[in-house]
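>>> mind looking at a prediction? Sequence and model below.
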Amino acid sequence: LIQVKFFTAEIKAKFASRGELAHQAQQAYHRALVQIYGDNLQIIKGYYSERQECAMTFNEGHPPSKTDRTTVWKLEEKQTDVRMALEMYRDAIRGEAEQLVLCTNDSDMIPPIEMIKADRPELKIGIVVPREQDTSRVISSLASLGDWSLPYVSYEALRLALLPDKVPTRRKPILKPNHW
């Protein structure tokens, strides 16, 4: 293992059900990951954009109506997918790995994987679908591009991957949030 690249975006507290607690929990999680994995981990962040948008109102048993609209908040993750695609392609082209393992079920990753396969056919690509065992629905066109794939992450693998409740640091330990 050369490095794990973790692509994410910071939670916007005003949209999270737990508000600022959610943001603080995410920050603690990121600090704990860095503390445990050090240089083997790189956290690469996109961001969320927010805007008000008019959307068609859902009415059970009725077809969509373009005239029955409501204003909603549209929260959209930005640059995370593009950063993932570019980092993956860059690592492949630089020859920095014998294998890339992508943990996603996002069809937006199909074009960069196809490009990597065309430009570096000898490079092995694995696809891990980040879903629980009983809820898995793999995008078959994505999984078929990999040299291997895991259609779900088992409960046992999830249990074994949990961080400890307390991560020691040189100062104050990082504590697992109570609501986790």
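Sure thing, it's come through. Computed from a predicted structure; not experimentally measured. Numbers count the residues shown, from 1 in each chain.

>>> please make it C-alpha for all contacts and neighbour counts, starting now.
OK.

>>> buried sites along the strand ranked longest in the chain?
Longest strand in the chain, counting residues (DSSP state E): strand 41-56. Within strand 41-56, the residues that qualify as buried are L41, K45, G46, Y48, counting by 16 or more other Cα atoms under 10 Å.

>>> ok, now stretch 127-134?
Applying 16+ other Cα under 10 Å to stretch 127-134 flags I127, V128, V129, P130, R131 as buried.

>>> which other residues reach the helix or strand containing I125?
Using DSSP states H and E, I125 maps to strand 124-128. Contact partners of strand 124-128, identified using Cα atoms under 8 Å, 6 or more residues apart in numbering, comprise 98-105, 142-143, 145-153.

>>> one step back: out of the buried residues of stretch 127-134, who's nearest I113?
Nearest to I113 out of the buried residues of stretch 127-134 is I127 (Cα to Cα; 10.2 Å).

>>> quickly find the element holding the nearest residue to that closest one once chain neighbours are set aside.
Sequence neighbours aside, S149 is the residue nearest to I127 in space, at 4.5 Å (criterion: Cα to Cα, 6 or more residues apart in numbering). For S149, the element it lies in under DSSP H and E is strand 148-150.

>>> helices and strands around that strand, which ones?
Helices and strands touching strand 148-150, by 3 or more Cα pairs under 8 Å, 6 or more residues apart in numbering; DSSP states H and E, are strand 124-128.

>>> helix or strand right after the host helix or strand of E76?
Using DSSP H and E, E76 falls within strand 69-78. Using DSSP H and E, the helix or strand that follows strand 69-78 towards the C-terminus is helix 80-93.

>>> quick one: buried residues of that next one?
T80, D81, R83, M84, A85, M88, Y89, A92.

>>> surely the last one and R120 touch.
Yes. The pair formed by A92 and R120 meets the contact definition of Cα atoms under 8 Å, at 7.0 Å.

>>> so what touches stretch 84-103?
When contacts are defined by Cα under 8 Å, 6+ apart, stretch 84-103 is touched by residues 2, 7, 109, 112-113, 115-116, 119-120, 123-130.

>>> okay, pairing it with this:
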Amino acid sequence: MRTAFFIDGYNLYYGVLHGSAYKWLDLPALLSAILTVQDPEAELASVSYHTSPVIARLATRGQASNDAQSRYIRALQSKGVSIILGSHRLTKSYAPRYVEGLHASRADQVSIWQLEEKETDVNLALGMYRCACRSEALHIEQIVLVSGDTDLGPALAAIRADFPHIRLGVILPHREQAGKLVREPPGSLKAHADWVRRYLSETELAAFQLPGKVPLPKKPAIVEPDYW
């Protein structure tokens, strides 16, 4: 069963990688291993990774954060991963002031900077649907979403309705701690999937790391960043 994976990079990062030592993750190797456990007859056909470039002036380590992300993206590309970039939008906005013990009030608001990731959800939804449309030409029999974002539920529902022959899977980038799930699977994603993988374990993340130096043909190797 040839399988196409679609990864929500932001959701994956903040779901399991943020604050961990496993950010130099070999996604094709990890997903291939999970796929084999799920169905020994399945075959990884493609991996699409959706994210947005870091805004250096807003990152904890400035340009170093942007450089680290760029290295990781290049390393994934060297492994055959398709990278689809969205963008970040920073705008001045307003939000109710937080006062402990009191309810939020629109009458008492403060100015804030609102940072939004743009286009990623749309790109993911369109990517999966276009893959389903071209499934016969691409010989794709299964589509797997790696995200816990419920905004992508309608995309799965549309594929299920229009292409019932395509098998749908969801891998939730949720943490497992002490053998227990910290978060429950969203029902809006589960409802439209043939199967759901509810977590990524620390053992799995540790087992599937890229080498410290990722070789490139005719170019210097990509070196794992010291800082993430």
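Received, thanks. If you're wondering where the values come from, they're calculated on a predicted model, not measured in any experiment.

>>> TM-score for these two?
Laid over one another, the chains give 0.93 as their TM-score (TM-score structural alignment, normalised by the length of structure 1), with 177 aligned residues with a Cα RMSD of 1.3 Å.

>>> and the contacts of strand 124-128 of structure 1, which of them are buried?
99-102, 104-105, 142-143, 145-146, 149-153.

>>> sec struct for the residue of structure 1 most remote from its centre, please.
Within structure 1, the residue lying farthest from the chain centre (Cα atoms, centre = their mean) is T67, at 35.7 Å. Look at T67 of structure 1: counting by DSSP: H, G, I helix; E, B strand; the rest coil, its state is coil.

>>> map it onto structure 2.
Aligned by TM-score structural alignment, T67 of structure 1 pairs with A107 of structure 2.

>>> and for A22 of structure 1?
Correspondence of A22 of structure 1 to structure 2, assessed by TM-score structural alignment: S65.

>>> which other helices and strands contact the helix of greatest length in structure 2?
Of all the elements of type helix in structure 2, the one with the most residues (DSSP state H) is helix 63-78. Counting contacts by 3+ Cα pairs under 8 Å, 6+ apart, helix 63-78 of structure 2 packs against strand 219-223.

>>> what range in structure 1 does the strand it packs on sit on?
Counting by TM-score structural alignment, strand 219-223 of structure 2 sits on residues 171-175 of structure 1.

>>> and that stretch, which residues are buried?
Going by neighbour count (16+ other Cα under 10 Å), the buried part of stretch 171-175 of structure 1 is I174.

>>> contact partners of it?
Contacts for stretch 171-175 of structure 1 (Cα under 8 Å, 6+ apart): A28, R31, A32, D165, K166, V167, P168.

>>> which two from those residues end up farthest apart in space?
With Cα to Cα as the measure, no two of the contacts of stretch 171-175 of structure 1 lie farther apart than R31 and D165, at 13.2 Å.

>>> when these two are compared, which one has more neighbours?
R31 (16 against 13; other Cα atoms under 10 Å).

>>> tell me the counterpart of the more buried one in structure 2.
Looks like R31 of structure 1 aligns to R74 there (TM-score structural alignment).

>>> distance of that match from S105 of structure 2?
According to Cα to Cα, to the nearest Å, R74 of structure 2 stands 46 Å off from S105 of structure 2.

>>> what of T203 of structure 2?
Distance, T203 of structure 2 to S105 of structure 2, using Cα to Cα: 45 Å.

>>> between these two, which is the more surrounded one?
Taking T203 of structure 2 and S105 together and counting by other Cα under 10 Å, S105 has the greater number of neighbours (12 against 9).

>>> tell me the contacts of the closest residue to the more buried one other than its chain neighbours?
Of all residues not flanking S105 of structure 2 in the chain, P96 sits nearest, at 5.7 Å (Cα to Cα, 6+ apart). In this structure, P96 of structure 2 makes contact with A104, S105, R106, A107, D108, Q109, V110, judged by Cα under 8 Å, 6+ apart.

>>> the fourth one and Y98 of structure 2: what is the separation?
This points to A107 of structure 2. From A107 of structure 2 over to Y98 of structure 2 (counting by Cα to Cα), the distance is 12 Å.

>>> the strand holding S149 of structure 1 corresponds to what range in structure 2?
Strand 148-150 of structure 1 lines up with residues 195-197 of structure 2 when matched by TM-score structural alignment.

>>> just how off-centre is the matching stretch within its chain?
15 Å (Cα atoms, centre = their mean, to the nearest Å).

>>> mean deviation of that stretch from structure 1?
Here the mean offset of stretch 195-197 of structure 2 against structure 1 after fitting is 0.6 Å, by mean Cα distance after the TM-score superposition for structure 1.

>>> what about the counterpart of V54 of structure 2 in structure 1, which helix or strand?
Using TM-score structural alignment as the criterion, V54 of structure 2 maps onto I11 of structure 1. Counting by DSSP H and E, there is no helix or strand that carries I11 of structure 1.

>>> how about I11 of structure 1: what's its closest non-neighbour residue?
H23 (5.4 Å).

>>> which residues touch that neighbour?
E10, I11, K12, A13.

>>> conserved subset of those residues in structure 2?
Retained in structure 2 by both residues aligned by TM-score structural alignment, their matches' Cα atoms under 8 Å are the following of the contacts of H23 of structure 1: E10, I11, K12, A13.
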